[in-house]
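K.L.:
just a sequence and a predicted model for now, questions to come.
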Amino acid sequence: MSRIAVTFTLNGARRRVRVAPMKRLLDVLREDCALTGTKEGCGEGECGACTVLIDGRAANSCLIPAVHADGATLVTVEGLARRGGALSALQQAFVTMGGAQCGICTPGILVSAQELLLRSRGRVPGDAEVREALAGNLCRCTGYQKIVDAVRAAAREAMPARARAARRAPKARATAKARRTAKRARRAR
């Protein structure tokens, strides 16, 4: 069987592989690129365990022939970590908040959440928006709330300091007003 040369950027590094025409991207990542973080759950695009970013969009790698990734920029769960292997803010939030459940669904959920954070552009998505972004990721281990909380915490962490301060300012003003009101009430007695 003839093999086709496919070139893509994978987690920031240029890669060239020769693949059978219908070999799935999932199999190329795991077998040819030795990146086993991306999992096969169902093999039918239903569970999201195989989710990767292709040119910034979440996609089920079990459904995509590798030849379709030629020229694309790919990010797997391994590519979310910072240089030197430190966890990204999103990965750390999953650990801290208990969002990391089993090792099968978590990688795909992390990648889908990363796409949402990229689209959010510095704002914190609401619960419903997070749940919608993760609708293609199934997990039998969780009720999803800890995952939603982790995604929102990572979004808050990623906000520029100025934006975080602006979000706190109304609460600070309200607190100051409440204190003034309490002081006035004490003086009136």
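P.N.:
Arrived safely, thanks for sending.
K.L.:
for the rest of this, base every contact and every neighbour count on C-alpha atoms.
P.N.:
Will do.
K.L.:
so is the closest residue to residue 29 other than its chain neighbours in a helix, a strand, or just coil?
P.N.:
In this structure, residue 29 finds its nearest non-sequential neighbour in residue 35, 5.5 Å apart by CA to CA, 6 or more residues apart in numbering. Following DSSP: H, G, I helix; E, B strand; the rest coil, we place residue 35 in the coil state.
K.L.:
any figure for the gap between residue 35 and residue 108?
P.N.:
Using CA to CA, to the nearest Å, residue 35 is found at 13 Å from residue 108.
K.L.:
ok, and here's another one to check against it:
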Amino acid sequence: MEVKFQLNGKPAAADIEPDCMLLDLLRDMGCYSVKRGCDTTNCGLCTVLVNGKPSLSCAMPAARAEGKEIVTLEGLQEEAEDFGRFLAKEGAEQCGYCSPGFIMNVIAMMRELKDPSIEEIKEYLAGNLCRCSGYEGQMRAIQNYMKEKGGQ
């Protein structure tokens, strides 16, 4: 079956099998920031934006992308690099494996929430699994990023 959608602002189409998951389709299309971590929707590594909302691509059949706008980290290069500098500045970048999904959620949160509390930030990011740290550095980086960018 053919699926047509927008990928990082450009028209995209692909012939897929009915059981194809969005994660696999995106990786086949060269979006290597979308990572396979658990295949059980528990880690957030495969997070992409679907019509502006964070979605776990490992749990979304590729056929559901029909007519939708899909954005991966490759489509948010400038914003991702900007926030990535804050992670580094705060000493919060660890091994980097969880970073793409984490950054996708931070960017989505910045667009959706104005002046969130620490509890709201933690709730928004609850689906991201980092095996390296306790998130203290990442929370500092998010707060400083939001202050500088006017979100908090």
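P.N.:
In hand now; what should we look at? Remember, predicted model here, so these are calculated numbers, not experimental data.
K.L.:
list the TM-score for the superposed pair.
P.N.:
The TM-score (TM-score structural alignment, normalised by the length of structure 2) is 0.91; 152 aligned residues with a CA RMSD of 1.8 Å.
K.L.:
quick one on the thing from earlier: which residue lines up with the residue nearest to residue 29 of structure 1 in structure 2?
P.N.:
Matched to structure 2 by TM-score structural alignment, residue 35 of structure 1 sits across from residue 31.
K.L.:
again, but for residue 7 of structure 1
P.N.:
Using TM-score structural alignment as the criterion, the counterpart of residue 7 of structure 1 in structure 2 is residue 4.
K.L.:
packing partners of the longest helix along structure 1?
P.N.:
Using DSSP state H, we find that the single longest helix of structure 1 is helix 161-188. Contact partners of helix 161-188 of structure 1 among helices and strands, from 3 or more CA pairs under 8 Å, 6 or more residues apart in numbering; DSSP states H and E: none.
K.L.:
related to what we said a few turns ago, sec struct for the match of residue 7 of structure 1, please.
P.N.:
What three-state DSSP gives for residue 4 of structure 2 is strand.
K.L.:
how about the strands of structure 2, start to end?
P.N.:
Ranges of strands within structure 2 are 2-7, 10-15, 47-50, 53-56, 69-71, based on DSSP state E.
K.L.:
what residues sit buried inside the first one?
P.N.:
Neighbour-count burial for strand 2-7 of structure 2, counted by 16 or more other CA atoms under 10 Å, picks out 3, 4, 5, 6, 7.
K.L.:
give the closest residue to the second one in space, chain neighbours not counted.
P.N.:
Using CA to CA, 6+ apart and skipping the chain neighbours, the partner closest in space to residue 4 of structure 2 is residue 13 (4.3 Å).
K.L.:
need the contact list for the one you found.
P.N.:
Residue 13 of structure 2 makes contact with 2, 3, 4, 5 under the criterion CA atoms under 8 Å, 6 or more residues apart in numbering.
K.L.:
before we move on, what about residue 128 of structure 2?
P.N.:
Going by CA under 8 Å, 6+ apart, residue 128 of structure 2 touches 42, 43, 44, 45, 98, 101, 102.
K.L.:
just to revisit the earlier point, corresponding residue for the residue nearest to residue 4 of structure 2 in structure 1?
P.N.:
Checking TM-score structural alignment: residue 13 of structure 2 goes with residue 16.
K.L.:
which parts of structure 2 are helices?
P.N.:
Going by DSSP H, structure 2 shows helices at 22-28, 77-89, 99-112, 118-124, 136-149.
K.L.:
make CSV from the ones you listed and add mean neighbour count and distance to residue 70 of structure 2 to it.
P.N.:
Shown next, in CSV, are the helices of structure 2 (neighbours: other CA atoms under 10 Å; distance: least, CA to CA, whole Å):
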stretch, mean neighbour count, distance to residue 70 of structure 2
helix 22-28, 19, 9
helix 77-89, 15, 14
helix 99-112, 21, 12
helix 118-124, 13, 20
helix 136-149, 17, 24
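K.L.:
which among those helices is found nearest to residue 53 of structure 2?
P.N.:
Each of the helices of structure 2 was scored for nearness to residue 53 of structure 2 using CA to CA, and the closest is helix 99-112 (6.7 Å).
K.L.:
just want the most central residue of structure 2.
P.N.:
What sits nearest the mean C-alpha location of structure 2, by CA atoms, centre = their mean, is residue 104, with 2.7 Å.
K.L.:
for the counterpart of that residue in structure 1, what are its contacts?
P.N.:
Matched by TM-score structural alignment, residue 104 of structure 2 corresponds to residue 111 in structure 1. Residues in contact with residue 111 of structure 1 (CA under 8 Å, 6+ apart) are 51, 52, 53, 58, 76, 77, 80.
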